[in-house]
Each structure stands twice: as structure tokens, then as C-alpha cells.
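**Student:** have a look at this prediction, sequence included:
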Amino acid sequence: MTRKAKWIFAVVFSVLLSIVTVVLIHQYLQRETSRRLEQASGNARNVVVFASELQAGKALNANDLLVRKYPEELISAQWYLESSAGMLIGRQLRSDVQPGEPVSERVLSSNLNNGLSAKLPNGYYAITVETDNLGHHNAMLKTGDVVDIVFVGGSFEQSRQYTAFDNIEIFDVYGVQENFGTYSLTLLIESARVRDFTRALGNPMLVWAREHSSPNVDIWAKGTKQSKVAPWKVQ
């Protein structure tokens, strides 16, 4: 055999040996992976994951959830298991999520948030003021009553300036049952009126009760009313 033939034989043999080696390694890795997955499946648990991409604020339903097996040693304490999946129905998302992402408390709005913010209607602020004139209504004002709030300003040319906010719902009353001399009145103020209402705070305040049947009756503005907040004068 010539030197050239020996060299070609060595190259071909090396290539064949490399191919066989790669095949054997691949088979070994497949068998080892299967063995480890089989071994881990004995300790695997069903974890609840998101079925699709969801946006923050979405209330979860059954179609939004799937179950996947995870080795027990990889499961976070905050993840939800299949046995607790029913607790997720109706929960709201705090942030956006991706499909296949395990459901955890990190991305869910807290069910414990039953405070004031959770109870406010959309578009309203709760503003609490102190007043000593609730006794003029014999302490009959209750949560849900509708009132007009009038702030009394300073005198000007023998007249007195007033700023009125009409049709305001009472969210809570504190101090009436406790027989305090002053009372705290929590009012629902529309977001568009918060700035003007805040500016008026500090002036003497009057509280007038209003009928539920006539919330749109306007007694404060003169002529055509341009705003819910209208200054007026009484001689």
C-alpha cells in the first residue's frame, strides 16, 4: 500500500470513527435524559400556568389556565398547584403575563385589598372634611345621602362670596354616634372637581341636604351655568 493510500485510509477511518462516536454519545444522552425525566416524574407536581398572553387587569377564568408538570425541587412556594386552581377564578392580574408562565402571587392583585381604594367608584376621590353643623340636621345625615357643600368666603362690597358644590354623595360619616362636637364627613368628589374643591377648603363650610329625586336641580348658579362650581353672592 502506497503512502498516499495509507493516508486516505487513515482519514476515512477517522471520519467513520468520529461519526460512530457522535451517534453513540447522542444515544447515551437520550437514554440518560429519559432516565432522569422518568426518575424526576415520580416527584413531579402539577403546576398551574397561563394558557396565553394576558394583559394586566384581566379577571382570570378557566380558559386562561393550563396545568404542567414540574419537578418538585423546581417549584416556587408562590406558584399555584392544580389542587388550588379554583382559587384563581376571578382573580385580577397585576401585570402582563406570557403563555406557559407559572401562576404566582407576584402577578396577581391582592384579595386582601378591601380598603378604601377598592370601594371607591371609578372616577371619584374620597375627601374627608370636618364640620360642626351636622347637628343642624339633627344628625340625620347618613351614608348615601346627597348634599350640597357651600364654602363661605370673605365679604366684598357689602356682599359675601360663596362657592358651591352641588349633588355630592356622602361616603361615610364619623362622630355622630360618638356625640363628638365636630364630625368628619367623607365625600365622593368627581375627579374633575377635586382641584376646585381642595382650593375651597379652609373656608367655613355649610352642608345642605338634597332630595334624591331632584339631583339635577341647580339653585346656586345665576343664568347659564358653565361649571359645576359656581361663585354667587347674597346681599
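**Tutor:** It's in.
**Student:** going by C-alpha atoms from here, please, whenever you check contacts or count neighbours.
**Tutor:** Noted.
**Student:** what comes up buried for stretch 92-112?
**Tutor:** By 16 or more other C-alpha atoms under 10 Å, the buried positions in stretch 92-112 come out as 92-94, 97, 100-104, 108-109.
**Student:** and that stretch, end to end?
**Tutor:** Stretch 92-112 has its terminal residues 12 Å apart, counting by C-alpha to C-alpha, to the nearest Å.
**Student:** so what touches it?
**Tutor:** Residues outside stretch 92-112 that contact it (C-alpha atoms under 8 Å, 6 or more residues apart in numbering): 47-60, 78-80, 91.
**Student:** in the buried residues of stretch 92-112, find the pair that's most separated.
**Tutor:** Within the buried residues of stretch 92-112, two members stand farthest from each other by C-alpha to C-alpha: 100 and 109, at 19.3 Å.
**Student:** and stretch 85-101, how far out from the chain middle?
**Tutor:** In terms of C-alpha atoms, centre = their mean, to the nearest Å, the centre of stretch 85-101 is found 13 Å from the chain centre.
**Student:** what does stretch 92-102 give?
**Tutor:** How far stretch 92-102 lies from its chain's middle: 14 Å, per C-alpha atoms, centre = their mean.
**Student:** strands of this protein, start to end?
**Tutor:** With DSSP state E, the ranges of strands along the chain come out as 44-50, 65-71, 124-131, 146-156, 159-174, 183-190, 205-210, 229-234.
**Student:** between those strands, which one is closest to residue 25.
**Tutor:** The closest of the strands of the chain to residue 25 is strand 65-71. By C-alpha to C-alpha, the value is 25.6 Å.
**Student:** buried ones in stretch 49-57?
**Tutor:** For stretch 49-57, a neighbour-count test (16+ other C-alpha under 10 Å) marks 49-51, 54 as buried.
**Student:** is residue 134 in contact with residue 141, as I believe?
**Tutor:** Yes - between residue 134 and residue 141 there is a contact under C-alpha atoms under 8 Å: 7.4 Å.
**Student:** so the two - more neighbours on which side?
**Tutor:** A count of neighbours by other C-alpha atoms under 10 Å puts residue 134 above the other of residue 134 and residue 141, at 23 against 20.
**Student:** ok, and here's another one to check against it:
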Amino acid sequence: MKGKLKWIVILIISLLMTVITLLFLQKYLSEETERRIQQAEPEGQSVVVFARPMEADEQVYAEALAIRDFPQHLVSSQWLSSSEIAELLGQRLKYAVKQGEPLTRAMLISNNFAGLSRQLPKDHYAVTLSSVEGARHNGLLAVGDRVDVVFYQHLPSGQRDQHSFTDLAVFDLGGEQQNLAAATGITLLVPENQIRDFTHFRTDEYSLWVRPTSLAENSDRWQPITPPTRVLSWTGEQP
């Protein structure tokens, strides 16, 4: 009885050792296989790709981009890494791109060559007025100021008519940017629905007021004042 029990214990121990050996062998083979596969694969490289489809003329910002790893032998020299895109953010696309497409400099329109049309807000025109002494406000006028412009039209009768345009944005000041008092022109953003009238009067004499930010956008304070009516006493004879 004791001999049979002894053989049973020996058999159980042998089975346990066999199982443990097989587990260690399987782990070794898995690690070795993974190591050899990694050695056989080419080294990867991270490049910047588009995280979503984008249309032509859209501005490229970080939220529209993602990082993706490619095998090094497949990476083009024109593709960009994350360390190269900081100076390119905010530029516009020349053409539409697909999700996952790598970013290249050739896709972008440099801000230095963007052109005036691409810089204008939607439904606005840029119109430049010749700078006059009163419009410079001693050189304090700056890009982004909101202004009111009143044109004075001299009529054949000798009278002077006025036409006002309110809440226009200063887009650019001509001349040296370091010396705004010497500006040779003032470029304003004019809404599309006002451009025809504004262009008609732009060569006339004008005055320009800087508009306070607290003033309501639609308020127009430059309507001509109607002369008061004079009531004369009747001195004629009664019928």
C-alpha cells in the first residue's frame, strides 16, 4: 500500500514538472518569436497626418492633425514630423485632403503669399481712402479700430450733402507701420451691401471718427440735421 502511494506521488510531481517546463518553453518561444519579428521589421517613423477630411482654403490647426507611425522605408522626405509643424499652423490648404493623408509644406499657402482676398472676412470688401490729417487722429488710429465715415458731397447748387457709413473696421494703414501718423492711406472693411454707395462717394471730402466699443453697432449719429422751420407772422390785409 505504501509503495503504491509512493509511486502515485512521484507521478504527480513528474506531471507538475512537465507542465511547468512546457509553460516556460512556450513563454521563451513567444518572446523569441516576437524579438525576431521586431528585428525583421523596418524601424518606424512618426509623421503628421490629417485627422479628418479638409477642404481647400481651410486653415490648418492642431486639432485637425494626428500622429501616425509608418515604416521608415515608406516615409517620404516631404512628410513632416510633429516638431516641424508649429510654424505652419494657421496656414490655408491649396486643395482638399483626405483623412490620414500626410501633411507636406507643398499643401499649404504661406501667409506671406496668401493674397489680400484670402485675408478678408466673408461678405466684405477692402476699400482704401486717401489719408487726411483729421483721419489720422495724431497717429493713434490702429488696425482693428471701428470707425464712422461721413462723406461730404458738394452739389451744383453750392450746398453740401452728407452720406454716412458706420461701424467700419480699419483693415490696414498705409505707409510705415512704425509711423502711423505718416500713413498714406486708410483701408477699411466695407460690407457687401454698402460697397456700391461707399465706392460712389469715396472720392469726396470725408471725416472719420473712431467709434467707442461701448456704442451700439447699428447706431447712426451722422444723419443730416434738418434746418428748423421758421414761422413768420402774417402782416397782410384780411379779406
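**Tutor:** Received, thanks. These figures come from a predicted structure and were not determined experimentally.
**Student:** and the TM-score between these chains?
**Tutor:** Laid over one another, the chains give 0.54 as their TM-score (TM-score structural alignment, normalised by the length of the first structure), with 186 aligned residues with a C-alpha RMSD of 4.5 Å.
**Student:** picking that back up, using TSV, lay out the buried residues of stretch 49-57 of the first structure together with distance to residue 206 of the first structure.
**Tutor:** Formatted as TSV, these follow (distance: C-alpha to C-alpha, whole Å):
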residue	distance to residue 206 of the first structure
49	56
50	54
51	56
54	49
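**Student:** and residue 14 of the first structure, what pairs with it in the second structure?
**Tutor:** Matched across to the second structure, residue 14 of the first structure finds no residue, judged by TM-score structural alignment.
**Student:** and residue 14 of the first structure, how many neighbours does it have?
**Tutor:** For residue 14 of the first structure, using other C-alpha under 10 Å, the count is 12.
**Student:** who touches it in this structure?
**Tutor:** If you count contacts by C-alpha under 8 Å, 6+ apart, residue 14 of the first structure has none.
**Student:** so which residues of the second structure form helices?
**Tutor:** 2-40, 116-119, 133-136, 195-201 (DSSP state H).
**Student:** quick one: closest of those to residue 227 of the second structure.
**Tutor:** Judged by C-alpha to C-alpha, the one of the helices of the second structure that comes nearest to residue 227 of the second structure is helix 195-201, at 23.6 Å.
**Student:** what residues of the closest one count as buried?
**Tutor:** 198, 201.
**Student:** mean per-residue distance, that helix versus the first structure.
**Tutor:** Once fitted to the first structure, helix 195-201 of the second structure is off its aligned match by 2.3 Å on average (mean C-alpha distance after the TM-score superposition for the first structure).
**Student:** returning to that earlier point: of the buried residues of stretch 92-112 of the first structure, which is the nearest to residue 71 of the first structure?
**Tutor:** residue 102 (13.2 Å).
**Student:** now for that closest one: what does it line up with in the second structure?
**Tutor:** Under the alignment by TM-score structural alignment, residue 102 of the first structure pairs with residue 102 in the second structure.
**Student:** before we move on, the earlier item: just send the strands of the first structure back as a markdown table, with distance to residue 36 of the first structure too.
**Tutor:** Shown next, in a markdown table, are the strands of the first structure (distance: least, C-alpha to C-alpha, whole Å):
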| stretch | distance to residue 36 of the first structure |
| --- | --- |
| strand 44-50 | 12 |
| strand 65-71 | 11 |
| strand 124-131 | 58 |
| strand 146-156 | 69 |
| strand 159-174 | 61 |
| strand 183-190 | 62 |
| strand 205-210 | 75 |
| strand 229-234 | 73 |
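**Student:** just so I know, which of the ones you listed lies nearest residue 196 of the first structure?
**Tutor:** It is, among the strands of the first structure and with distance given as C-alpha to C-alpha, strand 229-234, at 7.5 Å.
**Student:** got the contact list for the closest one?
**Tutor:** Strand 229-234 of the first structure has contacts (C-alpha under 8 Å, 6+ apart) with 159-166, 193, 196, 220-222.
**Student:** buried ones from those, can you make that a ChimeraX selection?
**Tutor:** In ChimeraX, this line selects whichever of these come out buried by 16+ other C-alpha under 10 Å:
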select :161,162,163,164,165,166,220,221
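**Student:** may I ask which two of the contacts of strand 229-234 of the first structure are separated the most?
**Tutor:** By the measure C-alpha to C-alpha, 159 and 193 form the most distant pair in the contacts of strand 229-234 of the first structure, at 25.3 Å.
**Student:** hmm, back to that, which of the strands of the first structure sits closest to residue 23 of the first structure?
**Tutor:** strand 65-71 (29.0 Å).
**Student:** report the buried residues of that closest one.
**Tutor:** Under the neighbour-count criterion of 16+ other C-alpha under 10 Å, strand 65-71 of the first structure has 65-67, 69-71 buried.
**Student:** elements contacting it?
**Tutor:** Packing contacts for strand 65-71 of the first structure, counted by 3 or more C-alpha pairs under 8 Å, 6 or more residues apart in numbering; DSSP states H and E, involve strand 44-50.
**Student:** any idea of the angle the strand it packs on forms with strand 65-71?
**Tutor:** Strand 44-50 of the first structure runs at 150 degrees relative to strand 65-71, counting by axes from the mean of the first three to the mean of the last three C-alpha atoms, to 10 degrees.
**Student:** what's the mean deviation for strand 44-50 of the first structure versus the second structure?
**Tutor:** Strand 44-50 of the first structure, aligned to the second structure and superposed, deviates on average by 4.7 Å (mean C-alpha distance after the TM-score superposition for the first structure).
**Student:** ok, and what's touching that strand?
**Tutor:** With contacts defined as C-alpha under 8 Å, 6+ apart, strand 44-50 of the first structure is touched by 64-72, 79-82, 85, 97-103.
**Student:** and with 7 Å instead?
**Tutor:** 64-72, 80-82, 85, 98-103 (C-alpha atoms under 7 Å, 6 or more residues apart in numbering).
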